[in-house]
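Undergrad: Requesting a structural model of the entry that follows:
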Amino acid sequence: MNTFSTATAIGNIKVKNKVLSDTMKLLSYTLVFGGLASWLSIVSGAGFGSAIVSSIAAIAVIWFVLPKTQNSNKGILTAFAIAGLLGYSIGPMLTYYLAMPNGADLVFQALTGTGVSFFAISFYAQNTKKDFSFLNGMIFFAMIGIIVLSIINFFFIESTGFSLFMSFAIVLIMGAYMLSQMSSIINGGETNYIVATVGLYLALHNMFTSLLHILGAFSGDD
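TA: Presented below is the predicted three-dimensional model:
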């Protein structure tokens, strides 16, 4: 019985490690692909209309295609499609910031801040081994609140300060989501590396764009 329990425990550890390893590999590849899509968007002079269409297409793929492909090899192609669409969608925003006198520095700082945050959160989740799934409910309602407030601000308030506040909130929410997702992968709660990859990519994407907005605002050029 003890031998069986030990073998089962070892098997579970191997599964967890494989999910984590596969997630990090696919996430790395999709981040590179998303970066290339952003570059293509910049050099092709894509407008904000194209960015909106690309974002809507990415949401549609996440909602309707990913659930049907996440358990097969087609899910990998779906993850790349999502990364490409989201990467392309931020091209016009990057073009806007890169046109500023210190635009390249702002983009680099936003990338660095996002990367450091992700590695710090991953390191913490890996070493504490705590289950942070209790954050999921709060994250869900927080995101619903952000969406509602964004709509209100866009149509009624039109406040730059309020928009900046929401960017700060998104950075915190995405950090909490990454912590929850990483702990779920490490503790065996998430066993699908494709779903995990897409979730982490979305969090990194949103954190980066929000940090860029914040940095641009405080630079005095946004």
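Undergrad: use CA for all of it now, contacts and neighbours both
TA: Noted.
Undergrad: Now the element after the longest helix that the chain contains, going C-ward?
TA: In the chain, with assignment by DSSP state H, the single longest helix is helix 2-43. Sequence order places helix 48-60 as the next helix or strand after helix 2-43, per DSSP states H and E.
Undergrad: Just list what that next one packs against, helices and strands only.
TA: Counting by 3 or more CA pairs under 8 Å, 6 or more residues apart in numbering; DSSP states H and E, the packing neighbours recorded for helix 48-60 are helix 74-89, helix 91-98.
Undergrad: 6 Å - rerun?
TA: helix 74-89 (3 or more CA pairs under 6 Å, 6 or more residues apart in numbering; DSSP states H and E).
Undergrad: for comparison, sequence B:
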Amino acid sequence: MNNDYQTIDRAYPSTEVKNKVLKNTYTFLAITLAFSALAAFVAMQVNAPRVPFLLHIVVFFALLFGIEKTKNSGAGVALTFLFTGYMGFNLGPILNMYLSIPNGSELITSAFSMTAIAFLSLSAFAVTTKKDFSFLSSFIMVGTVVILVGVLAAWIFELPSLALALSVGIVLLSCALILWQTGEIVNGGETNYISATVTLYVSIYNLFLSLLQILGVMSSDD
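TA: Take a look at the predicted model:
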């Protein structure tokens, strides 16, 4: 990964440019995922509490906004590490909660495996076929708004059934985001690897958490 935060602005990026963005994105994604995992491990070891929901939402969007504004500079890299570290640290208490139940470790392993398989499969499909997934943009935009409203409603009214439905919706939305973002890179629609990394990171993070929740509900029904 180099320090070309933003590639040359071209109407039709060359294959070399697109491959460079793809390489930088996946390299940076691997590094930030490892950093996030380390932060989660630290949180688990110190038994850190979860960040309150409203505070988490504020920090989440504030960091995303900061990254978007600084994505063409080294500050964007620093904020991305801060963001992924924060997300990982907030994941630690959730993992501890699942580990406290009898089959928690199996649920975490299953959710992790399913997430890895889904991400690798979707990414490989987008890279090898080079299909244009821009048609998913409307679904992603509407889906994001619906899920945000649903998450707030589930939190305010404490509706477990809605929370489960949201998890299913987030799985579908995350898969769509992975296809769309990878397709944008492959076809030259995305030339900034910081933006691409953050989108893929959030998709993977949400996919893992949603699968974990779905598996937890299915397991408890047994």
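Undergrad: what separates the longest helix of the first structure from the chain centre, distance-wise?
TA: Computed by CA atoms, centre = their mean, to the nearest Å, the chain-centroid distance of helix 2-43 of the first structure equals 15 Å.
Undergrad: Check stretch 36-54 of the first structure too.
TA: The chain centre lies 18 Å from the centre of stretch 36-54 of the first structure; the measure is CA atoms, centre = their mean.
Undergrad: In terms of helices and strands, where is residue 196 of the first structure?
TA: Assigned by DSSP H and E, residue 196 of the first structure falls within helix 193-219.
Undergrad: Grab the nearest non-local neighbour of residue 160 of the second structure.
TA: Among residues not flanking residue 160 of the second structure along the chain, residue 154 sits closest, at 7.3 Å (CA to CA, 6 or more residues apart in numbering).
Undergrad: now do residue 51 of the first structure
TA: Once flanking residues are discounted, residue 51 of the first structure sits nearest to residue 89: 3.9 Å by CA to CA, 6+ apart.
Undergrad: Isn't that neighbour up against residue 53?
TA: No. Look at residue 89 of the first structure against residue 53 with CA atoms under 6 Å: they stay out of range, at 7.9 Å.
Undergrad: quick one: which of these two has more around it?
TA: The neighbour comparison of residue 89 of the first structure against residue 53 (other CA atoms under 10 Å) goes to residue 89, with 29 against 13.
Undergrad: in the host helix or strand of the residue nearest to residue 160 of the second structure, what's buried?
TA: Element membership for residue 154 of the second structure, per DSSP H and E: helix 137-157. By 16 or more other CA atoms under 10 Å, the buried positions in helix 137-157 of the second structure come out as 140, 143, 144, 147, 150, 151, 154.
Undergrad: Make TSV out of those residues and add distance to residue 85 of the second structure.
TA: Converted to TSV, the buried residues of helix 137-157 of the second structure look like this (distance: CA to CA, whole Å):
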residue	distance to residue 85 of the second structure
140	25
143	26
144	23
147	24
150	26
151	23
154	26
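Undergrad: Specify which member of these is nearest to residue 186 of the second structure.
TA: Comparing the buried residues of helix 137-157 of the second structure against residue 186 of the second structure with CA to CA places residue 140 closest, at 18.6 Å.
Undergrad: out of everything not next to it in sequence, what's closest to the closest one?
TA: For residue 140 of the second structure, the spatially nearest residue (CA to CA, 6+ apart) is residue 173, at 6.3 Å.
Undergrad: how much space between residue 70 of the second structure and residue 77 of the second structure?
TA: From residue 70 of the second structure across to residue 77 of the second structure, the span is 8 Å (CA to CA, to the nearest Å).
Undergrad: swap in residue 181 of the second structure?
TA: Distance of residue 181 of the second structure to residue 77 of the second structure, given as CA to CA: 19 Å.
Undergrad: And the two? Which one has more around it.
TA: Ranked by neighbour count (other CA under 10 Å), residue 181 of the second structure and residue 77 place residue 181 first, with 25 against 20.
Undergrad: and that one, what element?
TA: Using DSSP H and E, residue 181 of the second structure falls in helix 160-186.
Undergrad: can you pull the buried residues of that helix?
TA: For helix 160-186 of the second structure, the neighbour count (16+ other CA under 10 Å) marks 162-164, 166-171, 173-186 as buried.
Undergrad: Who's the closest spatial neighbour of the residue opposite residue 24 of the first structure in the second structure once aligned, skipping the chain neighbours?
TA: Under the alignment (TM-score structural alignment), residue 24 of the first structure maps onto residue 26 of the second structure. Spatially, and ignoring its direct neighbours in sequence, residue 26 of the second structure is nearest to residue 197 (7.2 Å; CA to CA, 6+ apart).
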